[in-house]
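Novice: Have a look; sequence and predicted model below, questions after that.
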Amino acid sequence: MYVLINIIGILVVLALAYVSSLDRKKIKLWPIAVMVVLQFIVTWLMLTTTIGGTIIKGVAAFFVFLIDSALEGVAFIVPDLVPQDGSGTMFFIGVLLPIIFIVAFFDILTYFGIMPLLINVIGWILSKLTGTPRFESFFAAQVMFLGNNEALAVTRDQISKMSDKRLLSMCMMGMSCVSASVLGAYMTLLDPKYVLTAIPLNALGALIMSSLIVPYTVSKEEDVVYKPSKAERKNFFDVISTSMLTGGKMALIIAAMLVGFTALIACINGILGIFNDSLTLEYLFSLIFAPLAFLMGVEWTEALKIARFMGEKLATNEFVAMTNLKDVLGTLKPHSQAVISTFLVSFCNFSTIGIILGSVQALFGSEKSAYVAKYTWRLLLAGILVSCLTAMVVGLFVH
């Protein structure tokens, strides 16, 4: 039964994107169909085959190694707070502080051209398979690994020469991005196989939603990918020191957001409790998102519980939702675990819209920012639909 409901859910998600399109006449259905099929293939490969299992175990082990290495650095500063067996560490120590090293590690890979090569290869393959423009495919590959700020910043020279519609499309993709620097943190809170499956599905989903909501045609002359010159490369030690400072700021920002949003939810619940003891923000979220959870194939008995975390992610951020989900994840059915875990793996929330608009303002000026701001609700809708599509596709393969 859940398979039929999941399929209906996928069709509903695609229909909502179609209805929200800026120009339905320009939508090319064949590339979209190809990308949906690719999502099925990727999910089947990652979750049901030996090759996929080996990939997941290898990548997960690699991130465990990175986190263990990071904890060596943390232990040098606060040895009493890092147990030698790696167990029982506080969230800030065991999840957030390792981000400092992981950011630096991936920036080193970028400095030596390893990450750009990987992104270029994936972007080229996506472009050939899906028929989408090269730069859009390249950008979709970037959002698999970079934050929305970084993805826009590193391609700013080329995007600045593009049409407003193409810029809007990039911003929509940015709503579904993650950052390689937080993948280790995600994997301490969720099953790594769902984290690693969601990342490529989100990239394909971002291309699908942008193709439906902001369709346009790119000429051969415009269909190029910008390559930074050697002169733009910074000194290696500048890169490392800047990366570590960036990682430190990121850890503190995430910690501040978690403290602030958790306290805000508690405050709101306290106010709501004045009117009704059982009325909470989580309950309101569950009512709003329960129909979407049901369309993911979640049994109605668990739909309200799943919907709560969907709403938390949207209103706060994925870390708040993941942290709260971790405590009850084991009580959920496998299908419910799969769909909510994959739904949470992206930066799609209200604050991300502000981050993207701020980045556009800083990188491309007020006129571009004003244009993107006109379609704020479409940015949010695109991000939600990508997360829903990812969860629904994964749900087809998990009983």
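Specialist: Looks like it arrived, so ask away. Because the structure is predicted, anything quoted here is derived from the model rather than measured.

Novice: Please make it C-alpha for all contacts and neighbour counts, starting now.
Specialist: Noted.

Novice: residues in contact with residue 165?
Specialist: 214, 216 (C-alpha atoms under 8 Å, 6 or more residues apart in numbering).

Novice: ok, now how distant is it from residue 218?
Specialist: Distance, residue 165 to residue 218, by C-alpha to C-alpha, to the nearest Å: 11 Å.

Novice: Okay, buried residues for the one helix or strand residue 52 maps to please.
Specialist: Per DSSP states H and E, residue 52 falls inside helix 50-77. Of the residues in helix 50-77, 52, 55-56, 60, 63-64, 66-67, 70-75 count as buried by neighbour count, 16 or more other C-alpha atoms under 10 Å.

Novice: Tell me the one of those nearest residue 392?
Specialist: residue 52 (19.0 Å; C-alpha to C-alpha).

Novice: Skipping its backbone neighbours, what lies nearest the closest one in space?
Specialist: Once flanking residues are discounted, residue 52 sits nearest to residue 46: 3.9 Å by C-alpha to C-alpha, 6 or more residues apart in numbering.

Novice: now what about the strand or helix carrying that neighbour, what contacts it?
Specialist: Using DSSP H and E, residue 46 sits within helix 29-48. Contact partners of helix 29-48, identified using C-alpha under 8 Å, 6+ apart, comprise 51-53, 55-56, 129-132, 193, 197, 200-201, 204-205, 208, 211, 393-394, 397.

Novice: Second structure for comparison follows:
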Amino acid sequence: MDRFIGLAGIVIILGVAYLLSHNRKAINDRVVGMGLLLQVLLAVFILKTGVGKAIFGWLGMAVTKVLSFSDEGAKFVFGILADNVKLGSYLGPENGFIFFFKIIPTIIFVACLVNIFYHIGLMQWIVEVLAKGLNYVMKVSGAEALSNISSAFVGQVEAQIMIKPYLRGMTMSELMASMTGSFACIAGGVMATYILFGVKAEYLIAASIMAAPGALAIAKIMWPETEESETQGVVKLKVGKQHSNIVDAISAGCSDGLKVGLNVLAMLVGFLALIALINYILGAAGGLAGHPEFGLNSILGGLFSGFAFVMGVPWHEASQAGALMGTKLVANEFVAYLQLKPIIEGHLLSEKTLAILSFALCGFANFGSVGIQIGGISALEPSRRADLAKLGFRALIAGTLASYMSATLAGLLF
């Protein structure tokens, strides 16, 4: 029965994409089919084969180990406040984790590492090699292949910087694919944060890798290519060095990481306070009808529980899972993963549901990100602002569906 539900989930996700297609007659079956096949093969390799499990298990441990080095800098600056073990021995284990003193240093450290990799050319090489592979298998254009692969490593706007020279001449379908890829993936810096929340690193790495072909497949259903691409068969990065030397790259990375970290903190304070206010109002209204427990989670859980169920979440857990999925879309993935943290620590949901949610929440697809992408990409190429605005919410839906597809495959193979 579980297998049947998962297969039905895949059909429903593809059906939603098809119903929302801009031009159903123009859908290229080969491009879509190869994208979905690649996503399935990646899922099977990562989640079912001994080699895949070993590789991604090792990657997960390696990433976690590298991230742990940020603690050394944090402890030097903040002392015991950055040591959750020692702090927990005084205040209790549940109070040992102080968000500011653990998350900000991690984001700064990851931003620093990414800048080093860019300066020495390692990141560009990895992105270009993977993009060439994606271009060869799916026969998509160079620009959209580069953008989608970049999205698995950097932020949603930073990924578009990789293809800045091509933005003016990109087709509407290419723009749609690039935006969808950015909505379906998360950046390395924030991925590090979710690992600290208790989400398995191998799930997050797998989700970002699987999202690239999945996002392209869904995007090509919802906005098929009907124009001539300028970069068909061309995969070449045109990103020069941004820093004078490696010390400059490290310094800039630390500054960028601090900006991102402070932005994350401000966003969390605002969103969590707003959610608390909404829950208070809804609870007061529900109390009049004898249901004081009524809140935003009740509404979002009801709206998204059906999606959670067809993705493989057991029905008795679907409402709670759906609430997190809805929070991710309405607020953002950071708030959703933060709400998932105590659930992981308390073992309040099954391992299968936690695996599905790890994939489903992995992506920048939320209402606020629509504005970020339109504003950020149009700053790179102002002539495309109207096109970006036209595609924004359609790409948001496509990115969400791509993440749900990865989550459904994870549920099928769990």
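Specialist: Alright, I've got the coordinates. Being a predicted model, the structure only gives us computed values, none of them experimental.

Novice: sorry, back to before: tell me, the helix holding residue 46 of structure 1 lands on which residues of structure 2?
Specialist: The aligned range for helix 29-48 of structure 1 in structure 2 is 29-48, by TM-score structural alignment.

Novice: Isn't residue 80 of structure 2 up against residue 89?
Specialist: No. Here residue 80 of structure 2 does not reach residue 89: they are 10.8 Å apart, not a contact under C-alpha atoms under 8 Å.

Novice: Could you pull out the helices in the stretch 251-399 of structure 1 for me?
Specialist: 281-295, 300-315, 318-326, 334-344, 350-364, 366-373, 376-395 (DSSP state H, counting those that start in this stretch).

Novice: quick one: which of those helices is nearest residue 104 of structure 1?
Specialist: Going by C-alpha to C-alpha, the one of the helices of the stretch 251-399 of structure 1 nearest residue 104 of structure 1 is helix 318-326, 20.9 Å.

Novice: which residues of structure 2 does the closest one align to?
Specialist: Counting by TM-score structural alignment, helix 318-326 of structure 1 corresponds to 333-341 in structure 2.

Novice: after superposition, how close is the matching stretch to structure 1?
Specialist: If you overlay the two and look at stretch 333-341 of structure 2, the average distance to its match in structure 1 is 1.2 Å (mean C-alpha distance after the TM-score superposition for structure 1).

Novice: how about stretch 4-18 of structure 2: buried residues?
Specialist: 5, 6, 7, 8, 9, 10, 12, 13, 14, 16, 17, 18.

Novice: hang on, the earlier thing: what is the corresponding segment of structure 2 for the helix or strand that the helix holding residue 52 of structure 1 is followed by?
Specialist: Downstream of helix 50-77 of structure 1, the first helix or strand assigned by DSSP H and E is helix 91. On the basis of TM-score structural alignment, helix 91 of structure 1 is assigned to residues 99 in structure 2.

Novice: how close does that stretch sit to structure 1?
Specialist: Looks like 2.2 Å for stretch 99 of structure 2 (mean C-alpha distance after the TM-score superposition for structure 1).

Novice: residues in contact with stretch 106-123 of structure 1?
Specialist: For stretch 106-123 of structure 1, the external contacting residues (C-alpha under 8 Å, 6+ apart) are 134-135, 137-142, 180-181, 233, 236, 239-240, 243.

Novice: Figure out the length between the terminal residues of that stretch.
Specialist: 18 Å.

Novice: Just give me the residue right at the centre of structure 1.
Specialist: residue 346 (2.0 Å; C-alpha atoms, centre = their mean).

Novice: Pretty sure it sits against residue 387.
Specialist: Yes. Between residue 346 of structure 1 and residue 387 there is a contact under C-alpha under 8 Å: 7.4 Å.

Novice: quick one: common contacting residues for the two?
Specialist: 176, 202.

Novice: Helix or strand: which one has residue 219 of structure 1?
Specialist: Short version, using DSSP H and E: residue 219 of structure 1 is in no helix or strand.

Novice: and it, how many neighbours?
Specialist: For residue 219 of structure 1, the neighbour count with other C-alpha atoms under 10 Å is 8.

Novice: What separation is there between the equivalent of residue 276 of structure 2 over in structure 1 and residue 260 of structure 1?
Specialist: Taking TM-score structural alignment, residue 276 of structure 2 has residue 266 as its aligned residue in structure 1. According to C-alpha to C-alpha, residue 266 of structure 1 and residue 260 of structure 1 sit 10 Å apart.

Novice: likewise residue 164 of structure 1?
Specialist: 35 Å.

Novice: More neighbours: which of these two?
Specialist: residue 164 (16 against 13).

Novice: May I have the residues that are in contact with that one?
Specialist: Counted by C-alpha under 8 Å, 6+ apart, residue 164 of structure 1 has contacts 368, 371, 372.

Novice: residues in contact with the second one?
Specialist: Under the criterion of C-alpha under 8 Å, 6+ apart, the contact list for residue 371 of structure 1 reads residue 164.

Novice: And for the first one?
Specialist: With contacts defined as C-alpha under 8 Å, 6+ apart, residue 368 of structure 1 is in contact with 164, 360, 361.

Novice: Now do it against residue 55 of structure 1, distance only.
Specialist: Distance from residue 368 of structure 1 to residue 55 of structure 1, by C-alpha to C-alpha: 40 Å.

Novice: Kindly report the same for the second one.
Specialist: As defined by C-alpha to C-alpha, residue 371 of structure 1 lies at a distance of 41 Å from residue 55 of structure 1.

Novice: Run through the helices of the stretch 51-200 of structure 2 in chain order.
Specialist: 70-78, 84-91, 99-120, 122-138, 142-151, 158-161, 172-184, 188-196.

Novice: okay, those helices in CSV with distance to residue 38 of structure 2 next?
Specialist: Output for these, formatted as CSV (distance: least, C-alpha to C-alpha, whole Å):
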stretch, distance to residue 38 of structure 2
helix 70-78, 35
helix 84-91, 41
helix 99-120, 27
helix 122-138, 8
helix 142-151, 14
helix 158-161, 21
helix 172-184, 15
helix 188-196, 22
